[in-house]
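Undergrad: Sequence and computational prediction follow.
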Amino acid sequence: MLSAKLILTVLAFIAISSAAPSPEAGLAPRVSAAITVCTGSLNPSQGCLEIPVVSDACINFIGGLTFFNKEVSSSKIPGGFVCTFFEDFGCSTDDGVALLTGGSWNMEEVEGLAGIENFNDLTSSISCSPV
């Protein structure tokens, strides 16, 4: 004869197992996208840092990111995103702006408001969003 304790343990296990979400339910963990900015080259990597993409948030190169203020020479944008690199803090469009889509970029030749521009060592803030 089965003990009451064994029966309760089996029932508890079944209840917990059936309550856990499955990957098929669309609740699989998601990995956050990140852009890479470098004070040197992307390959080989020189002075690079990955920055998580927070959609439509302005990221100023201040505090722990001060090292990158007016020093970004190359970048890598994940597919499906567009990032705007701003010459000023606060993602202000008062001065220069570079618009980058998914791919690797040398900041000496990027798409600006007036066509291809040299945006090397000009970035003070960035903002990214999904395409």
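TA: Cool, got the structure. Owing to the predicted nature of the structure, the values given are computational and were not obtained by experimental measurement. Residues are numbered from 1 along each chain as shown.

Undergrad: From now on I want contacts and neighbour counts done on CA atoms only, so please keep to that.
TA: OK.

Undergrad: Strands of the chain, start to end?
TA: For the chain, the strands defined by DSSP state E cover 34-38, 48-52, 58-60, 74-86, 97-106, 110-112, 115-117, 125-130.

Undergrad: Mean neighbour count added to the ones you listed, as CSV?
TA: Formatted as CSV, these follow (neighbours: other C-alpha atoms under 10 Å):
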stretch, mean neighbour count
strand 34-38, 20
strand 48-52, 15
strand 58-60, 19
strand 74-86, 20
strand 97-106, 19
strand 110-112, 18
strand 115-117, 12
strand 125-130, 20
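
Undergrad: So for I7, which of those strands sits nearest?
TA: strand 48-52 (47.6 Å; C-alpha to C-alpha).

Undergrad: I'd like the strands of the chain laid out as a markdown table, including distance to E24.
TA: Output for the strands of the chain, formatted as a markdown table (distance: least, C-alpha to C-alpha, whole Å):
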| stretch | distance to E24 |
| --- | --- |
| strand 34-38 | 25 |
| strand 48-52 | 26 |
| strand 58-60 | 35 |
| strand 74-86 | 23 |
| strand 97-106 | 28 |
| strand 110-112 | 40 |
| strand 115-117 | 45 |
| strand 125-130 | 24 |
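
Undergrad: Included below, for side-by-side comparison, is a second structure:
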Amino acid sequence: MFFQSLLAITLIAVASAAPSNMERSADATTTVTLCTGSVSPPQGCIAVPFVSGSCLDLSQGGFNFLNKEISGAVVPGGFICTFFENAGCIASGTGKSNQNSEVVLTQGTWNLAAAPGLSGTENFNDLTSSITCSPL
């Protein structure tokens, strides 16, 4: 009986640890690298954890040194991040220099001086005040 119980527990543990093809959880977490200088070679870079759908407001709290200072970012695969010019992850339409007030980045290494905006490539260097990331 002991052996059968041990075998059952072992099988359950192995099955629960096996990877699955299920969709990502809505509360998935990731780490995005944000840089005040170059991404490659890294200058002033820090790995910042994100909880899916949460707004990281750079105008307050522990990351305020990044407010209006981000020049580059590395977004991991399977995630999409929106960088906002305004605090509170609020898009206001057009921001500085008649550009859009946000840029949306997917997997990759990004130079924010040439970021993909809603109207084409935009210079979003040193404009970010808040960020949100979610799984694709």
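TA: Nice, thanks for sending it over. Since the model is a prediction, treat every value here as computed from it, not as a measurement.

Undergrad: looking at the strands of the first structure, which is closest to F68 of the first structure?
TA: strand 34-38 (7.8 Å).

Undergrad: Tell me the spacing between C45 of the second structure and L66 of the second structure.
TA: Going from C45 of the second structure to L66 of the second structure by C-alpha to C-alpha, to the nearest Å gives 10 Å.

Undergrad: and if you look at E122 of the second structure?
TA: In terms of C-alpha to C-alpha, E122 of the second structure sits 19 Å off from L66 of the second structure.

Undergrad: Likewise for C35 of the second structure?
TA: C35 of the second structure is 8 Å from L66 of the second structure, where distance means C-alpha to C-alpha.

Undergrad: before we move on, what about T29 of the second structure?
TA: 20 Å.

Undergrad: more crowded one of these two?
TA: Neighbours per residue (other C-alpha atoms under 10 Å) separate T29 of the second structure from L66, with L66 holding more: 23 against 18.

Undergrad: Tell me the counterpart of that one in the first structure.
TA: L66 of the second structure maps onto F68 of the first structure when the alignment is built from TM-score structural alignment.

Undergrad: For its match, give me its contacts.
TA: Residues near F68 of the first structure by C-alpha atoms under 8 Å, 6 or more residues apart in numbering: 38-39, 61, 123-124.

Undergrad: Map L127 of the second structure across to the first structure for me.
TA: With TM-score structural alignment as the criterion, L127 of the second structure lines up with L122 in the first structure.

Undergrad: typo on my end, it should be G117 of the second structure
TA: G117 of the second structure maps onto G112 in the first structure, by TM-score structural alignment.

Undergrad: circling back: name the nearest of the contacts of F68 of the first structure relative to P23 of the first structure.
TA: C38 (35.5 Å).

Undergrad: Find the nearest non-adjacent residue to that closest one, please.
TA: Leaving aside its sequence neighbours, C38 of the first structure sits nearest to C48 (C-alpha to C-alpha, 6 or more residues apart in numbering; 4.0 Å).

Undergrad: My guess is the one you found contacts L42. True?
TA: Yes: assessed by C-alpha atoms under 8 Å, C48 of the first structure is found in contact with L42 at 7.2 Å.

Undergrad: and stretch 6-24 of the second structure, which residues are buried?
TA: Within stretch 6-24 of the second structure, no residue is scored as buried using 16 or more other C-alpha atoms under 10 Å.
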